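**Student:** Quick one: sequence and predicted model below, then my questions.
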Amino acid sequence: MRMLHTSDWHLGRSFHRESLLRGQAAYVDHLVETVRSERVDVVVVSGDVYDRALPPVDAVALCGEALHRLTGAGARVVLISGNHDSAARLGFGSGLMDGAGVHVRTDPSRAWEPVMVDDVAFYGIPYLEPELVKGAWELPGRSHTAAMSYAMERVRADAARHARSVVLAHAFVTGGEASDSERDISVGGVAHVPLSVFDGVSYVALGHLHGRQRMAETVRYSGSPLAYSFSEAGQRKGSWLVELGSGETSFVPAPVPRPVGRLRGLLDDLLTSPTYTDMEDHWLQVVLTDPVRPKSAMDRLRARYPHTLALAFEPSGAVAAAQPVRLSGRPEAEVALDFVREVRGEPAAPEEEDLLRQAIEASRAKETMA
């Protein structure tokens, strides 16, 4: 049996206000083509199908299209809810969808009831919020380890009846490498789940972390299909193709609609150096290290790098002020001009100082009239 392991689609997500829906649609095209070309029997989606509990309508439409096309290409689909999804909304109609070959598992109390595909048992463990299952499961503590251990004990008990078993889980396994785009799921510092919790099954398809990772030979994160933060620059996105009979696993790279990157340095160097030519089509995060903050920096950067999305300033040699600046009793103009000097690294120009004073006077006049 051939399985394609994906996760963290985050349909409806934007990237610094740039819509990603077109790139996500291209990923769906890629999945369907992979199912056909690689003769995939089952596609598993390990949570965070949507980016938020109430997804936009175009994201819901894309999800419906994806499920319809994947089953039309000949694959069964097993998916679980993640911490970004609304389990109730995602799970609506799951009983009806079972008959169409789409198996949505969002109810923690059914995590150990397998979806059978030939002789392989698929167990969908949705994101487990410890506080919500602690009472019903009589857990010894409010932790992700306690919740996942309880679910896996019951999964192993049922899996013993089957030749092969696959677990879908949405969790932060100890030792995994996080990025900036995952939502924190920690509760009092007990978010991590030990790898040993997943012992005893044929394969564990993990979701939550956005970089592909091999926690063990049969325990893996597929990562997200697109980069959702600049911390993911350089990551190779895609899905795991798993041959459950032989145990062979290969990574299938996903299309990259627009790469992301980071640049750091002096503005003039970034604008003129040929070293950065291949970054001109990237979505960029730029950190300028000029000792004095350059004027119109974003406009100048976008003349060469039109897809610059984030800009920060870290002046080289800058030191923190030794003493806090006194504000009480000082004229507003002096405080404002000190602020300009602090953030820019040089005083305001005379014409800027005049404009600032005029604005303050106009504000005072308006307050008096009120």
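**Tutor:** Received, thanks.
**Student:** Only C-alpha atoms from now on, for both contacts and neighbour counts.
**Tutor:** Will do.
**Student:** Using the three-state scheme, assign Arg262.
**Tutor:** For Arg262, the assignment made with DSSP: H, G, I helix; E, B strand; the rest coil gives strand.
**Student:** Show me the helices in the stretch 101-250 of the chain, by range?
**Tutor:** Per DSSP state H, counting those that start in this stretch, the stretch 101-250 of the chain carries helices over the ranges 130-137, 144-159.
**Student:** Deepest in the core, which of those is it.
**Tutor:** The highest mean neighbour count among these, using mean count of other C-alpha atoms under 10 Å, belongs to helix 144-159: a mean of 20.
**Student:** Packing partners of that helix?
**Tutor:** With contacts defined as 3 or more C-alpha pairs under 8 Å, 6 or more residues apart in numbering; DSSP states H and E, the packing partners of helix 144-159 are strand 120-125, helix 130-137, strand 192-193.
**Student:** Try it again at 10 Å.
**Tutor:** Using 3 or more C-alpha pairs under 10 Å, 6 or more residues apart in numbering; DSSP states H and E, the elements in contact with helix 144-159 are strand 120-125, helix 130-137, strand 164-170, strand 172-173, strand 192-193.
**Student:** now the helices of the stretch 101-250 of the chain as a markdown table including distance to Ser7?
**Tutor:** Listed next are the helices of the stretch 101-250 of the chain as a markdown table, based on distance: least, C-alpha to C-alpha, whole Å:
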| stretch | distance to Ser7 |
| --- | --- |
| helix 130-137 | 21 |
| helix 144-159 | 18 |
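**Student:** Those helices: which one's closest to Arg69?
**Tutor:** helix 144-159 (30.1 Å; C-alpha to C-alpha).
**Student:** out of the helices of the stretch 101-250 of the chain, nearest to Glu332?
**Tutor:** Of the helices of the stretch 101-250 of the chain, nearest to Glu332 by C-alpha to C-alpha is helix 130-137, at 49.8 Å.
**Student:** ok, and here's another one to check against it:
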Amino acid sequence: MRILHTSDWHLGRSFHRVSMLDAQAAFLDHLVATARDREVDAVVVAGDVYDRAVPPLSAVELFDRALHRLADSGVPTVMISGNHDSARRLGVLSGLVERAGIHLRTDPAGCATPVLLTDAHGDVAFYGLPYLEPALVRDEFKVAKAGHETVLGAAMERVRADLAGRDAGTRSVVLAHAFVTGGTPSDSERDITVGGVASVPSGVFDGVHYVALGHLHGAQTLTERVRYAGSPLAYSFSETTHRKTMWLVELGPEGEIEAERIDCPVPRALARIRGT
């Protein structure tokens, strides 16, 4: 199965008071064209679709157009809410748009209910773990201590339990929005530190074939199976040297991984100039 992994669109964001909307529109054109031209079986968006909980109308319209184009092209899309999104607002009408192949996962209670897609080798279960704010979801996951590792671990226990009840050949993909140990941050991510601890170990995701991460804005490979797509555009000067890409992931019949970086368009490159 061929999967296009992207994240951290931050629709509606500006860069030092300059609107990024045209550049974001160019990226979404590129996303849709890539999904079509590379015959992608699924697009996954690992959170932070919008830049803030109440996005401007122009950003909502851009998102709406992108979803219509993906639906029209027949490419199933799975996306989760990130820490910048309002999960409830993003999840409005999720049941309705699911009929068009757009699967929004914004409710922590549904993290173990996968989107099942099928290729020639069988089922692939896509589990969407929206951003889990520890203080808000500790009751849902019945954990004694509210921490990122604790709640993500509890969510992954549910995922593994569901997966164990499926056919042995079922492959699995998890979407998550978190700061995973070993990742390199930039200046444009919102701090999610709780109790002085922001990161979780990559081992919390053991037992699945691919983990599509969002939150950090640089594309990174933590392990062969655990990767950040990064943001499609630079949102701070700390990202001047970033190569902005999406991951094109080939998930083989036994769960083997081949990954290729697909470059995103750069409407306006950044530069740092130093001097006296």
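**Tutor:** Yep, it's here. In this text, all values refer to a predicted model and were calculated from it rather than measured experimentally.
**Student:** Assuming the best superposition, what's their TM-score?
**Tutor:** Overlay of the two chains. TM-score (TM-score structural alignment, normalised by the length of structure 2): 0.95; 266 aligned residues with a C-alpha RMSD of 0.8 Å.
**Student:** returning to what we had before: any chance of JSON lines for the helices and strands packed on helix 144-159 of structure 1, columns distance to Asp299 of structure 1?
**Tutor:** Converted to JSON lines, these look like this (distance: least, C-alpha to C-alpha, whole Å):
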{"stretch": "strand 120-125", "distance to Asp299 of structure 1": "48"}
{"stretch": "helix 130-137", "distance to Asp299 of structure 1": "47"}
{"stretch": "strand 164-170", "distance to Asp299 of structure 1": "41"}
{"stretch": "strand 172-173", "distance to Asp299 of structure 1": "40"}
{"stretch": "strand 192-193", "distance to Asp299 of structure 1": "43"}
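**Student:** Point out the one among these that comes closest to Ala216 of structure 1.
**Tutor:** strand 172-173 (11.0 Å).
**Student:** what sits against the counterpart of Ala178 of structure 2 in structure 1?
**Tutor:** If you follow Ala178 of structure 2 across to structure 1 using TM-score structural alignment, you land on Ala171. Neighbouring residues of Ala171 of structure 1 by C-alpha atoms under 10 Å, 6 or more residues apart in numbering: 46-47, 82-83, 125-128, 144-145, 148, 185, 191-193, 206-209, 221.
**Student:** And Leu79 of structure 1, by the same measure?
**Tutor:** Leu79 of structure 1 neighbours (C-alpha under 10 Å, 6+ apart): 6-7, 43-49, 90-91, 102-106, 123-126, 168-169.
**Student:** how about 6 Å then?
**Tutor:** By C-alpha atoms under 6 Å, 6 or more residues apart in numbering, the contact list for Leu79 of structure 1 reads 44-46, 104.
**Student:** Among those, which lie within strands?
**Tutor:** Counted as lying in strands by DSSP state E, out of the contacts of Leu79 of structure 1, are 44-46, 104.
**Student:** what's the matching residue for Gly211 of structure 1 over in structure 2?
**Tutor:** With TM-score structural alignment as the criterion, Gly211 of structure 1 matches Gly218.
**Student:** Please report how far that match lies from Ile262 of structure 2.
**Tutor:** 14 Å (C-alpha to C-alpha, to the nearest Å).
**Student:** So between these two, which is more surrounded?
**Tutor:** Gly218 (24 against 16; other C-alpha atoms under 10 Å).
**Student:** For Gly230 of structure 2, see how far away the more buried one is.
**Tutor:** Distance from Gly218 of structure 2 to Gly230 of structure 2, by C-alpha to C-alpha: 4 Å.
**Student:** same check, this time on Val97 of structure 2
**Tutor:** Taken as C-alpha to C-alpha, the span from Val97 of structure 2 to Gly230 of structure 2 is 26 Å.
**Student:** Out of these two, name the residue with the larger neighbour count.
**Tutor:** It is Gly230, of Val97 of structure 2 and Gly230, that has more neighbours when counted by other C-alpha under 10 Å, with 27 against 16.
**Student:** quick one: contacts for the counterpart of the more buried one in structure 1?
**Tutor:** Alignment note (TM-score structural alignment): Gly230 of structure 2 maps to Gly223 of structure 1. For Gly223 of structure 1, the contacting residues are 209-212, by C-alpha under 6 Å, 6+ apart.
**Student:** Over to Leu288 of structure 1?
**Tutor:** Contacts of Leu288 of structure 1 by C-alpha under 6 Å, 6+ apart are 264-266, 313.
**Student:** cool, Ser81 of structure 1 as well?
**Tutor:** Contacts of Ser81 of structure 1 (C-alpha under 6 Å, 6+ apart): 47-48, 87, 106, 126.
**Student:** where in structure 1 is the aligned partner of the helix or strand containing Asp29 of structure 2, by residue range?
**Tutor:** Per DSSP states H and E, Asp29 of structure 2 falls inside helix 21-37. Aligned using TM-score structural alignment, helix 21-37 of structure 2 spans residues 21-37 in structure 1.
**Student:** chain center to that stretch, what's the gap?
**Tutor:** 18 Å (C-alpha atoms, centre = their mean, to the nearest Å).
**Student:** Stretch 170-179 of structure 2 too?
**Tutor:** Counting by C-alpha atoms, centre = their mean, stretch 170-179 of structure 2 comes out at 9 Å from the chain centroid.
**Student:** Show me what counts as buried in it.
**Tutor:** 170-179 (16 or more other C-alpha atoms under 10 Å).
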